[in-house]
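for reference, the sequence and a predicted model appear below.
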Amino acid sequence: MDGTILKEEFLYSQIAERFETQIENNILKTGDKLLSLRALSKEQGISISTAFKAYIELENKGFIEARAKSGYFVRYNPSKIPKPLDKPETETSFENVGVDEILRMVHKTMSQEGVVKLSQAVPSAELIPVAKLSKAMMEAIRKSPTNCTGYEEIQGNLTLRKQVAKHAFGWNGNITENDVVTTQGCMEALVFCLKAVTEAGDTVAIDSPTYFGIFNAMKSLGLKVLEIPTDPETGANLEYLEKAIEKIPVKACLFVTNFANPLGVIMPDHRKKQLVELLAKKQIPLIEDDIYGEMYFGKTRPKTCKSFDKEGLVMLCSSVSKTLAPGYRVGWCIPGKFIDKVISLKLTHSVSSATPTQAAIGLFFETGRYDLHMRKMRKALHTSCLRYIQAISDYFPKETKVSRPQGGYVLWIEMNKKVNGFELFQQALKQNISISPGQIFSTDARFTNYIRISFGTPYNEEIRISIQKLGKLVEGMS
């Protein structure tokens, strides 16, 4: 991509952002007519092509609409958007993991044909650069002396580890390839880290609500869960955690600090630093799930808790499962002072990670294809997020509240207390729509009037109709 194209892309994005701000602040109101392409071109000193691209970006995000022979008009109405989520109640639970039956039913729908999978927090096929990935795989096999048929070294593919270390610069990380251990996806990284610092019967603090896969991991390891309430704007309640660790022998914490699933919340940098310092006083390890860290909608990549780690107590885990290739199962962890233990666990449980996929992803990073892909993906997901929220505001009852994610894949929706998320899941499935009921995001099925939906599929007519059907079901149950 040459400098002229980059400059044009920067210009139209900058102009579109200014319009977005004016619309969101109600300076430009619904129904207001915008300047014609020629007038905008003349006013801003840009080409008509650049002006057109700015309007197309605004139209794709649902902020404006084009009317035949009339021009462009503001469509977005901030006052119609559902209210943000309330602050959580501080009551929490301390018990063994449950909710298995609901979870099995939800998982079953994820492989069913003909179902609109709003439950699945993964990129749709159209967002994955399949041809470029295939090219990277062929290149990796060709460059390998063994055609990628031999075992990788136990710590993982060297090129991939170097690239992970290089990309850590984006979150103020200061690591080398020797600090990285590759894994089969992020979940294996989380399990290795949990096994490195806990034993069966120990208690681990997690944010609540949180991803149901974490509960399964805890259960398989015989661990107890201490759920920490999560604020929809600032993340895990650190004040609550501080009191809890004084009373309960917490052996480790596992938090998603960037775009936590299902809330989509990002913990502010000062809170991340506070969390790291709080746990360091007690020498409690923090396992940080940063799988969504690269999926930010803002201008810069958010920092991690690992950014503030001075004692090696933070064990960062991530993968490309949400950003690039779910089926490749390529992940990694940066386990700090526990690296020898994690490598030993990897040797015991998996010997080594898959050679071809690690080599291909390492090469994909090295050639700059990953960064280019992520720029496009972040833009597409942000657009989808806005369109889904607008559809919810159009079709769900007025009392509905919805999260305000600043990145990631998912929306957390609070409905009337009469609505049962699991019953809604069952009714929606009869209409070939799969959602995730709120019950599966805690150990005791407490989030009964919540659901999670994913905006990983770009907004289209099928999605609009599905959200409309969901809205009617919710209205009927309210």
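Yep, it's here.

hey, let's count contacts and neighbours off CA atoms from now on
Noted.

give the closest residue to P78 in space, chain neighbours not counted.
Nearest in space to P78, with sequence neighbours left out and distances taken as CA to CA, 6 or more residues apart in numbering, is E24 at 5.9 Å.

quick one: buried residues of whichever strand or helix holds I56?
Assigned by DSSP states H and E, I56 belongs to helix 48-60. For helix 48-60, the buried set under the neighbour-count rule, 16 or more other CA atoms under 10 Å, comprises 48, 50-60.

and the comparison structure, right after this:
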Amino acid sequence: MNSDPDTPLYLTLAERLAGLAASGSLRPGARLPSVRALSEQQGVSVSTAVQAYRTLEDRGVIEARPKSGFFVRRARNLPPVPATTRPPARAVAVETNAIADAVLDAAGDPAYTSLGAATASEDLYAVERVRRALARSAQRHASSLGVYATAPGIAPLRQAISRRALELGCNLDHRNVVVTNGCMEAITLCLRAVTQPGDVIAIESPTYFGFLRAMQVLGLRAVEIPMQPGIGLSLEALEVALDTQPIKAVVAVPTLSNPLGTIMPVASKKRLAELLEQRGIPLIEDVICNDLAPTEEDRRAVRSFDRSGNVMICGSFGKTLAPGLRGIGWVDAGRWSGQVANLKRALSGGGSAVIEWAVAELLEQGGYDQSLRQLRRSFADQIHIARQIIAAAFPPGSRATDPAGGFILWIELPKSVDAVALYQRCIEQRIVIVPGTLFTTSTRYRNCLRLNVGGRWTAEREEALHAVGRMATQLAAG
């Protein structure tokens, strides 16, 4: 089998099979060759064939049926994806929306069916492993309960983080890693290190509303950069903004962006690193969902192309180990590492040493990668089901993203639908969604919404999504 020498063989095989499925040469429901048969047909090893099938499972292209083999997933009618976003081209002051607080409050309220806050159901994770690790940590490190933990965090956790970063293509020195109270604290520390009130920051559009809140608190202005379906941040638009705006930093989620779920191609990640290095403008890179991307190439971070310490990489474990561990984040701030460590010491001192020891153990134990593979498959299944419901229940003309990983969807409704009004109707029915206006500094995306499909897929959750579609259809009809 011929292959690009720069592309892993399993990925070349996966792309070939995905292309056959997309073109109809492999029809929905068709049974695929066994792993051994595929390896013989394509002249590859059994392990390469296994990796190719795992990649296609993670992407939701195929499904494994117990004792039956692998089958092309039945696509049915699915909604088209949204077009390139068109945000305003000038920098503006940041003001956040009070709806964000209501969304987060309702996420933990059992009276509501939450399709809003981007948290997954705990029963999709190896929660029992986490509980055991926490119990062992409390027993083994009981003395830590009587003293303050200090920044930059315990060395074993920082070493484990640096080893995990190799999976993202990054060679981090654990001495430069600072453990933080979640990814948002890491990003906020980076912003504090490289900006002053009134400075302009380039952000994706739409962007995660947590970034907007941090920028508002710090008195920063934002210039929104368009996102392209399947590509992510428009580098052409970013170059124009860099030429015309006094941008001091860029905040981006190149892998599984929030809320669009795009993955920037590796060549674009490399170009982004080079572009900002040439300009001397730091990139604050959020890699919180990189481990949920389907392939090694997709998981690669922009930081892996950094040659001068210009990329400040930030992560967390709330999306991959357990939602309750989102309080353990980390940052390697490149050439600003010293400043970020000092800011961490000054602002919050340190975290919980007992929890840090537990997370270090979980990262070093076997089973983490296996849990990630299962998570990717579960999320791919739920994205697929949700998109089918959207195609059937939402008003004609609705569009939905088709992310390669993660568990959030961005829905573009007909222009006549006000997503804030839809949100209010949903709240009356004890269903939580997030209107698109939370993801911008402007009035754009008023007919858009973000849905979280990371909860355990139950009849109640499925009916809630149908109900959102019915209410959206009523609003579309006037």
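Yep, that arrived. Computed from a predicted structure; not experimentally measured.

if we can go back for a sec, which other helices and strands contact the helix or strand that the helix holding I56 of structure 1 is followed by?
If you walk from helix 48-60 of structure 1 toward the C-terminus, the next helix or strand you reach (DSSP H and E) is strand 64-67. Here strand 64-67 of structure 1 is seen to pack against helix 48-60, strand 71-74 when contacts are counted using 3 or more CA pairs under 8 Å, 6 or more residues apart in numbering; DSSP states H and E.

so what does the first one touch, helix or strand wise?
For helix 48-60 of structure 1, the packing partners by 3+ CA pairs under 8 Å, 6+ apart come out as helix 3-24, helix 37-44, strand 64-67.

can you rerun that using 10 Å?
Contact partners of helix 48-60 of structure 1 among helices and strands, from 3 or more CA pairs under 10 Å, 6 or more residues apart in numbering; DSSP states H and E: helix 3-24, helix 37-44, strand 64-67, strand 71-74, helix 369-395.

scan structure 1 for its longest strand.
Under DSSP state E, the strand in structure 1 containing the largest number of residues is strand 224-231.

can you check which part of structure 2 that one sits on?
Mapping strand 224-231 of structure 1 onto structure 2 (TM-score structural alignment) gives residues 221-228.

post-alignment, the matching stretch versus structure 1, mean distance?
Once the two models are superposed, stretch 221-228 of structure 2 sits on average 1.1 Å from its counterpart in structure 1 (mean CA distance after the TM-score superposition for structure 1).

tell me how far the helix holding I56 of structure 1 is from the chain's mean position?
Helix 48-60 of structure 1 has its average C-alpha position 27 Å from the chain's average C-alpha position, going by CA atoms, centre = their mean, to the nearest Å.

give the aligned equivalent of L438 of structure 2 in structure 1.
Mapped onto structure 1 by TM-score structural alignment, L438 of structure 2 lines up with I440.

scratch that, E364 of structure 2
Alignment of E364 of structure 2 against structure 1 is given by TM-score structural alignment, with E366 as its counterpart.

from T90 of structure 1, how far off is the residue nearest to that match when sequence neighbours are not counted?
The spatial neighbour of E366 of structure 1 that comes closest, neighbours along the chain excluded (CA to CA, 6+ apart), is Q163 at 6.6 Å. With distances taken as CA to CA, to the nearest Å, Q163 of structure 1 is found 41 Å from T90 of structure 1.

on that earlier part again, do I have it right that the match of E364 of structure 2 meets K162?
Yes: the pair E366 of structure 1 and K162 qualifies as a contact (CA atoms under 10 Å) at a distance of 9.0 Å.

between the two ends of stretch 40-59 of structure 1, how far is it?
Start-to-end span of stretch 40-59 of structure 1 (CA to CA) is 16 Å.

correct me, but L103 of structure 1 touches I435?
No: counting by CA under 10 Å, L103 of structure 1 does not reach I435; the two are 11.5 Å apart.

ok, the two, which is more surrounded?
For L103 of structure 1 against I435, the residue with the higher neighbour count under other CA atoms under 10 Å is I435, and the figures read 25 against 18.

check contacts around the more buried one.
Residues near I435 of structure 1 by CA atoms under 10 Å, 6 or more residues apart in numbering: 106, 109-110, 116-120, 421-422, 424-426, 428-429, 451-454, 470.

let's go with 7 Å and repeat that
Neighbouring residues of I435 of structure 1 by CA atoms under 7 Å, 6 or more residues apart in numbering: 117-119, 425, 451-453.

leaving out chain neighbours, which residue sits closest to it?
By the measure of CA to CA, 6+ apart, the closest residue to I435 of structure 1 outside its immediate chain neighbours is S119, 4.2 Å from it.

for C186 of structure 1, see how far away the spatially most central residue of structure 1 is.
The centre of structure 1 sits closest to G408, judged by CA atoms, centre = their mean, with a distance of 2.9 Å. From G408 of structure 1 across to C186 of structure 1, the span is 15 Å (CA to CA).

same check on G3 of structure 1?
In this view, G3 of structure 1 and C186 of structure 1 are 36 Å apart by CA to CA.

which of these two has more neighbours?
Counting neighbours by other CA under 10 Å for G3 of structure 1 and for C186 shows that C186 has the greater number, 25 against 8.

wait, isn't L226 of structure 1 in contact with V204?
Yes: assessed by CA atoms under 7 Å, L226 of structure 1 is found in contact with V204 at 6.0 Å.

on that earlier part again, compare E366 and K162 of structure 1 (neighbour count), which wins?
It is K162, of E366 of structure 1 and K162, that has more neighbours when counted by other CA under 10 Å, with 20 against 17.
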